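Asker: Below is the sequence, then the predicted model.
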Amino acid sequence: MAAPDTSAALEPATQAPALLPASAGGGVPVHVGIIMDGNRRWAQARGLPRALGHKAGAEAARRTIEAAADSGIRWLTLFAFSSENWNRPEEEVRDLTGLLGLYLRHEVGQLVKNGVRLRVIGDRKRFGPDIAEAIITAETRTAGGTRLNLNVALSYGARAEIVAATRAIAADVAAGTLRLEDVTEALVSSRLSTAGMPDPDLVIRASGEQRLSNFLLWQAAYAEFTFPDVLWPDFGAEHLRAALAEYAGRERRFGLRSG
């Protein structure tokens, strides 16, 4: 398949006020980002088709969403499909996108019941009209959720996101509608697909791999990181609790000295 077009503009989230307060006490992070890694290795270790690994990964996502809401996390961002994933074998891409369509259609009722508001970040247009419509329907139906803000990153790449924001700002400067001195970190943040959301406090990558893989590069500048050595389909509430406990013991200094 063709390499992803990194110049494609990523659609920013609606810049509405945050539904939930951007604060949390007791050491609970406000916003947690999770890189859901290890579905293929999980399936391979069991002699199963990759599609069953991705299905098991979807079950882990369901468990984690419920555990996050129970833990008092206000925002959860799941990295479900990267812009680079389009380069995987055609059959696997078809399985992934098919599973995504099923999830969007069948899980919305449970999200509404649990008070979860869903938003998708990334280049959703690449999935075609059926999935694009399912995304809009899911976002609309869950818009009233106030217990947890769930962001799902689909066809998402942080570098493309930053490039799109930079181009939009440059166009405004060239048009004379924005002064160069008005270009600030806050302005750049407002042009990203996560506009209106708090930056992640904690990023978790399942499977033990220790890299960001083009996930929230701008937003995670001061995030804490944990790398549990568990493949994503085996990830559950106990692993989330362990990551939160580790986070609670960290001292966040945001570039400043302690004390």
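Answerer: Thanks, I have the structure now. Residues are numbered from 1 along each chain as shown.
Asker: from here on, contacts and neighbour counts on C-alpha atoms
Answerer: Will do.
Asker: Which residue, neighbours along the chain excluded, lies closest to Gln44?
Answerer: The spatially closest residue to Gln44, leaving aside those adjacent along the chain, is Arg50, at 7.1 Å (CA to CA, 6 or more residues apart in numbering).
Asker: got the contact list for the one you found?
Answerer: Arg50 makes contacts with 39-40, 43-44, 92, as judged by CA atoms under 8 Å, 6 or more residues apart in numbering.
Asker: and of those, the nearest to Asp201?
Answerer: Using CA to CA, Asn39 is the member of those that sits closest to Asp201, with 24.9 Å.
Asker: Correct me if wrong: that closest one contacts Trp232.
Answerer: Yes. With contact defined as CA atoms under 8 Å, Asn39 reaches Trp232; the gap is 6.1 Å.
Asker: how far away is Trp218 from Pro49?
Answerer: In this view, Trp218 and Pro49 are 35 Å apart by CA to CA, to the nearest Å.
Asker: okay, these two: which has more neighbours?
Answerer: Trp218 (17 against 13; other CA atoms under 10 Å).
Asker: doesn't that one fall inside a helix?
Answerer: No. Under DSSP: H, G, I helix; E, B strand; the rest coil, Trp218 sits outside any helix and is assigned coil.
Asker: Does it touch Ala158 like I think?
Answerer: Yes. At 7.5 Å, Trp218 counts as touching Ala158 under the criterion of CA under 8 Å.
Asker: Need the residues touching each of Asn39 and Trp232.
Answerer: Gly57.
Asker: farthest pair in the contacts of Arg50?
Answerer: Of all pairs drawn from these, the one with the longest distance (CA to CA) is Gln44 and Glu92, at 13.5 Å.
Asker: okay, these two: which has more neighbours?
Answerer: Glu92 (18 against 14).
Asker: just checking, what's the longest helix in this protein?
Answerer: helix 50-71 (DSSP state H).
Asker: one more structure, for comparison:
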Amino acid sequence: MSHIPAPQSDDGPPDPLHVAIIMDGNGRWARSRGLARTEGHRKGAEAVRATVTGAVRLGVSHLTLFGFSSENWRRPIEEVSTLMGLLRVYLRRDMNELEREGIRLRVIGERDRFSADILRLIEEAERRTGANTRLNLTIALNYGGRAEIVRAARHLAEAVQSGHLSPDSIDEAQVCAALYAPDMPDPDVLIRTSGEQRISNFLLWQIAYAELVFVDAPWPEFGEAHLAAALDEFRARDRRFGAVSG
């Protein structure tokens, strides 16, 4: 991730733009080339770096990547081990660059299944980049959308039981405040690679009004050009949020 020049604009700061991506197709990309699935994940890690760089160039303010779902623990031990190893490499190798380039990194999801060294790397990255504002990069790890909503409901129930919250006061804002990243704006566009057309339990609450863009390219081939094309498609749509268009 070399130095990224800031996008040029004479119109003042742009509106926040949140892009969420389901990174799909690593295994199929590898299989089509006669490679092990783990090689697809290694190539996919390179696509993450290219996409982060592209997001900054294209003026994206928030980028959320589905890195590892709570269901992914069911995969073969070798594959899970490779994914954890790549996570370690990314956090160690790119920490200084994220800090230097003004990119804030944070992780959402349940952290109880990660090893102590990975937890330390995550916490260090979040601490060192916490004040950065150029790009808010969120990686969902051991994450499930339903589990996040259940977790929020449990927190609200506990607040009611303790007398700190009235059931009648629970509204969408209260639920949002109990999510993993309550300050994160809802995604404007959700991209899924590799031609699959489903959301796979990702950001179920947050994508209520997101535009869905499905890209045929597998994740290891994804980069700035694909992101730019997806954003062009998004901007060409008429977003009505339930209202009638004029």
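Answerer: Yep, that arrived. Every value quoted in this text rests on a predicted model; they were computed, and no experiment measured them.
Asker: show me where structure 1 has strands.
Answerer: When secondary structure is read from DSSP state E, structure 1 shows strands at 31-35, 75-82, 116-121, 148-156, 202-205, 224-226.
Asker: so of the contacts of Arg50 of structure 1, which ones are in helices?
Answerer: 39-40, 43-44, 92.
Asker: need these in a markdown table with distance to Ala132 of structure 1, can you?
Answerer: Output for these, formatted as a markdown table (distance: CA to CA, whole Å):
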| residue | distance to Ala132 of structure 1 |
| --- | --- |
| Asn39 | 24 |
| Arg40 | 25 |
| Ala43 | 28 |
| Gln44 | 31 |
| Glu92 | 19 |
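Asker: So which of those is the closest to Arg205 of structure 1?
Answerer: The shortest approach to Arg205 of structure 1 among those belongs to Asn39, at 12.6 Å (CA to CA).
Asker: What separation is there between the counterpart of Trp219 of structure 2 in structure 1 and Thr77 of structure 1?
Answerer: With TM-score structural alignment as the criterion, Trp219 of structure 2 lines up with Trp232 in structure 1. Separation of Trp232 of structure 1 from Thr77 of structure 1 (CA to CA): 15 Å.
Asker: and these two? which has more neighbours close in?
Answerer: Trp232 (29 against 24).
Asker: got the contact list for that one?
Answerer: Counting by CA under 8 Å, 6+ apart, Trp232 of structure 1 touches 36-39, 42, 57, 60, 206-207.
Asker: The same query, at a cut-off of 6 Å, please.
Answerer: By CA atoms under 6 Å, 6 or more residues apart in numbering, Trp232 of structure 1 lies in contact with 36-38, 206.
Asker: among those, who's most crowded?
Answerer: Busiest of the contacts of Trp232 of structure 1 [other CA under 10 Å] is Ala206, holding 24 neighbours.
Asker: which residue in structure 2 lines up with that residue?
Answerer: Ala206 of structure 1 maps onto Thr193 in structure 2 when the alignment is built from TM-score structural alignment.
Asker: mind listing what that match touches?
Answerer: Taking CA under 6 Å, 6+ apart, one finds 23-24, 215-219 in contact with Thr193 of structure 2.
Asker: 10 Å instead?
Answerer: Shown in contact with Thr193 of structure 2 (CA atoms under 10 Å, 6 or more residues apart in numbering): 21-26, 213-222, 226.
Asker: I'd like to know which of these are part of helices.
Answerer: Going by DSSP H, the helices hold 26, 226 from these.
Asker: what's the neighbour count on Asn87 of structure 1?
Answerer: 14.
Asker: ok, now Thr97 of structure 1?
Answerer: Neighbour number of Thr97 of structure 1 under other CA under 10 Å is 16.
Asker: swap in Lys113 of structure 1?
Answerer: By other CA under 10 Å, 10 other residues sit near Lys113 of structure 1.
Asker: Show me what it aligns to in structure 2.
Answerer: So, by TM-score structural alignment, Lys113 of structure 1 is matched to Arg100.
Asker: quick one: its match and Asn136 of structure 2, what's the gap?
Answerer: When Arg100 of structure 2 is compared with Asn136 of structure 2 (using CA to CA), they lie 14 Å apart.
Asker: shared neighbours, these two?
Answerer: Both Arg100 of structure 2 and Asn136 are contacted by Thr129, under the criterion CA under 10 Å, 6+ apart.
Asker: What's Asn151 of structure 1 aligned with over in structure 2?
Answerer: In structure 2, Asn151 of structure 1 lines up with Thr138, judged by TM-score structural alignment.
Asker: which residues sit in contact with that match?
Answerer: 20, 62-67, 104-108, 181, 184.
Asker: If we go by neighbour counts, what in stretch 111-119 of structure 2 is buried?
Answerer: The neighbour-count check on stretch 111-119 of structure 2 (16 or more other CA atoms under 10 Å) flags Ile118 as buried.
Asker: what about that stretch, distance to the chain center?
Answerer: In terms of CA atoms, centre = their mean, to the nearest Å, the centre of stretch 111-119 of structure 2 is found 19 Å from the chain centre.
Asker: so where in structure 1 does it end up aligned?
Answerer: Using TM-score structural alignment, stretch 111-119 of structure 2 pairs with 124-132 in structure 1.
Asker: and that stretch, how far apart are its ends?
Answerer: End-to-end distance for stretch 124-132 of structure 1, by CA to CA: 6 Å.
Asker: Same check on stretch 26-43 of structure 2?
Answerer: Distance between the two ends of stretch 26-43 of structure 2: 8 Å, counting by CA to CA.
Asker: same check, this time on stretch 176-196 of structure 1
Answerer: 25 Å.
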